[in-house]
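>>> Let me see the structure of the following:
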Amino acid sequence: MHRDDHAGRPRRTLRSMALLSAAALFLIPLAESASAHGSIVDPASRNYGCWQRWGNDHLNPSMQQQDPMCWQAWQANPNAMWNWNGLYRNGVGGNHQAAIPDGQLCSGGRTEGGRYNALDAVGAWKTTDIRNNFTVKLYDQASHGADYFRVYVTRQGYDATTQPLRWSNLELVHQTGRYAPSQNISFNVSAPGRTGRHVVFTIWQASHMDQAYYLCSDVNFS
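Predicted structure coming up:
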């Protein structure tokens, strides 16, 4: 009996280690997400919205019918959603339009590696209902603060379901001043004359270094 007990112990230990390893692998995306930066959470940026709706259920095939733009993004690169807070560029020097080509605004021009490319896909992204006077909310896990935020809204007549997003489609509607480091920042924006589906494009220039975030939020003005 004594020999049998010791013989079984290594097998039980190996099974326990395998289960712990599997659990650790499952938690890697969440840990990576939790260690990074921030995003616009209301109205939700494209990848934050996909993570918010499907992060706990991202293997559900129903997403393909219920939320096809998130589906294609999850299929293209799940890390774009697990890293919803890492869509930034360093060293742009405020020259955003030169750094980000037309058609790549929602990925911040981050085509290397293809992580965020799917965020530029044209189609019927899920929208957040807002009014012409609305509030933009940032969640910044690392409390970087901001030199400024610039908020653009697409011009009336632009159709995000059929057209790639270009700088010429946007109108600057709001620019803020500086914000001290904080995990939660919010400010009010007015975008008169809009109805229906639009894209809110926010540039967050962080204050801890020359680091700029480029964030597309799909909205419906009601």
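>>> C-alpha from now on. contacts and neighbour counts both.
Fine.
>>> Now do the strands in the protein.
38-42, 88-90, 128-130, 133-140, 146-154, 170-175, 184-190, 196-206, 211-221 (DSSP state E).
>>> Tell me which other helices or strands the third one touches.
Spelled out, that is strand 128-130. On a contact count with 3 or more CA pairs under 8 Å, 6 or more residues apart in numbering; DSSP states H and E, strand 128-130 meets strand 211-221.
>>> who's in contact with the strand it packs on?
The contact list for strand 211-221, computed with CA atoms under 8 Å, 6 or more residues apart in numbering, reads 39-40, 43-46, 87-92, 105-108, 125-132, 194-206.
>>> Got a quick PyMOL command for the buried subset of these?
Buried residues within those, by 16 or more other CA atoms under 10 Å, are selected in PyMOL with:
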select buried, resi 39+40+43+44+45+46+87+88+89+92+105+106+107+108+125+126+127+128+130+131+194+195+197+198+199+200+201+202+203+204+205+206
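>>> rewinding a little: now the strands of the chain in TSV, please, with extra columns for distance to Arg15.
What follows is the strands of the chain, written out as TSV (distance: least, CA to CA, whole Å):
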stretch	distance to Arg15
strand 38-42	38
strand 88-90	41
strand 128-130	46
strand 133-140	39
strand 146-154	48
strand 170-175	56
strand 184-190	43
strand 196-206	46
strand 211-221	44
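>>> can you tell which of these is closest to Ala121?
Closest approach to Ala121 among the strands of the chain (CA to CA): strand 211-221, 11.6 Å.
>>> From Ala73, how far off is Val41?
Distance from Val41 to Ala73, counting by CA to CA, to the nearest Å: 18 Å.
>>> And for Phe187?
29 Å.
>>> Could you also give me the structure for this next sequence, so I can compare it with the first?
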Amino acid sequence: MPRTRKLSLAAVAAGALALTASTTLSVPVAYGHGYTNSPISRAKLCANTTVKNCGAIQWEPQSTEGPKGFPGAGPADGKLCSAGLQQFDELNDQRGGAWPATQLTSGANYAFKWHLTAQHATTDFKYYVTKQGWNQGAALSRSALDLTPFLTVPMGGARPAADITHNGRLPSRSGRHMILAVWTIADTGNAFYQCSDVQFASSISKTGTDFGF
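Next up is the predicted model:
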């Protein structure tokens, strides 16, 4: 083969490689993933096989990742627990109230716990709870939630530890509710959404019961 032909093919190959690298580097990737242990989330209950017939979430409870900006943006109503991902739609099904609920004391101090399978630069963690009298038979929506978080933990772009605890005061509630925890990533367009079923009582012997880690 002539020398000029060899050089031409080499140039084409180098150009293709550069284009591939450029394309790869231009795609934003979120390396952070995680789930809530306390109060335990639906995703983790499925991973623990405490709850059956969960679909794909049982293998990756850390992957409920969707657009950030909640409540003004983010996943659509009715898709909050799955972060808008169709493959995790089982998380949005209320199952007639059959999801196990963590027992909580209204107005008490509580330790909210996350396990992060990979850490990522973080804007903040926010916690929302359903309103008194919310529709427990419908998939979680913004209208069911108090859209002012009862706990906000700012991070300012720092990377959290793999296992983190946020201490805060629970809102005043009674009966069965849902807590939506939102972990907002600082340097991508995404956040992680975790839904936990809880039961508030005025006084119980423990502030919370987890169903495993």
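>>> Just the TM-score for the two chains, thanks.
Once superposed, chain against chain, the TM-score is 0.69 (TM-score structural alignment, normalised by the length of the second structure); 163 aligned residues with a CA RMSD of 2.1 Å.
>>> picking that back up, quick one, which of the strands of the first structure gets closest to Gln64 of the first structure.
So among these, strand 211-221 is nearest, using CA to CA, at 18.5 Å.
>>> quick one: the longest helix out of those in the second structure aligns where in the first structure?
Looking across the second structure with DSSP state H, the single longest helix is helix 3-26. Alignment of helix 3-26 of the second structure against the first structure: no match, by TM-score structural alignment.
>>> Show me which positions of that helix end up buried.
Per 16+ other CA under 10 Å, helix 3-26 of the second structure contains no buried residues.
>>> So what's the gap between that helix and the chain middle?
Its chain's average C-alpha position is 40 Å from that of helix 3-26 of the second structure, according to CA atoms, centre = their mean, to the nearest Å.
>>> try stretch 186-204 of the first structure
17 Å.
>>> Tell me the counterpart residues of it in the second structure, please.
Mapping stretch 186-204 of the first structure onto the second structure (TM-score structural alignment) gives residues 165-183.
>>> More neighbours: which of Phe187 and Ala73 of the first structure?
Using other CA atoms under 10 Å as the criterion, Phe187 of the first structure and Ala73 rank with Ala73 on top: 23 against 12.
>>> what sits against the more buried one?
Ala73 of the first structure is in contact with 80, 118-119, counting by CA under 8 Å, 6+ apart.
>>> Can you find the partner of Val59 of the second structure in the first structure?
Just so we're on the same page, residue 59 of the second structure is Trp rather than Val. Aligned partner of Trp59 of the second structure by TM-score structural alignment: Trp82.
>>> separation between Arg89 of the first structure and Met69 of the first structure?
Using CA to CA, one gets 24 Å for the distance from Arg89 of the first structure to Met69 of the first structure.
>>> again with Val136 of the first structure
23 Å.
>>> Which one of those two is surrounded by more residues?
Using other CA under 10 Å as the criterion, Val136 of the first structure and Met69 rank with Met69 on top: 22 against 18.
>>> and the more buried one, what does it touch?
So Met69 of the first structure contacts 121, 123-126 (CA under 8 Å, 6+ apart).
>>> Same question for Thr122 of the second structure.
So Thr122 of the second structure contacts 155-160, 183-187 (CA under 8 Å, 6+ apart).
>>> In PyMOL, how would I select just the buried ones from those?
Typed into PyMOL, the next command selects the buried ones out of the contacts of Thr122 of the second structure (criterion: 16+ other CA under 10 Å):
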select buried, resi 155+159+160+183+184+185+186
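>>> Which of the contacts of Thr122 of the second structure sits closest to Lys131 of the second structure?
Looking across the contacts of Thr122 of the second structure and measuring by CA to CA, the closest to Lys131 of the second structure is Trp183, at 20.9 Å.
>>> which strands and helices sit next to the longest helix along the first structure?
Ranked by residue count, the top helix of the first structure under DSSP H comes out as helix 2-34. Where contact means 3+ CA pairs under 8 Å, 6+ apart, helix 2-34 of the first structure is packed against helix 79-82.
>>> Show me which positions of the helix it packs on end up buried.
Buried residues in helix 79-82 of the first structure, defined by neighbour count with 16+ other CA under 10 Å: 79-82.
>>> same question, stretch 4-15 of the first structure
Buried residues in stretch 4-15 of the first structure (16+ other CA under 10 Å): none.
>>> Can you check which part of the second structure it sits on?
Using TM-score structural alignment, stretch 4-15 of the first structure pairs with nothing in the second structure.
>>> Next: stretch 100-110 of the first structure.
Under TM-score structural alignment, the match for stretch 100-110 of the first structure is residues 75-85.
>>> which one of the contacts of Ala73 of the first structure sits closest to Tyr158 of the first structure?
Leu119 (17.5 Å).
>>> Give me the number of neighbouring residues for the alignment partner in the second structure of that closest one.
Using TM-score structural alignment, the partner of Leu119 of the first structure in the second structure is Leu91. When neighbours are counted by other CA under 10 Å, Leu91 of the second structure registers 28.
>>> Leu91 of the second structure touches Arg42, doesn't it?
Yes: Leu91 of the second structure is within contact range of Arg42, at 6.5 Å (criterion: CA atoms under 8 Å).
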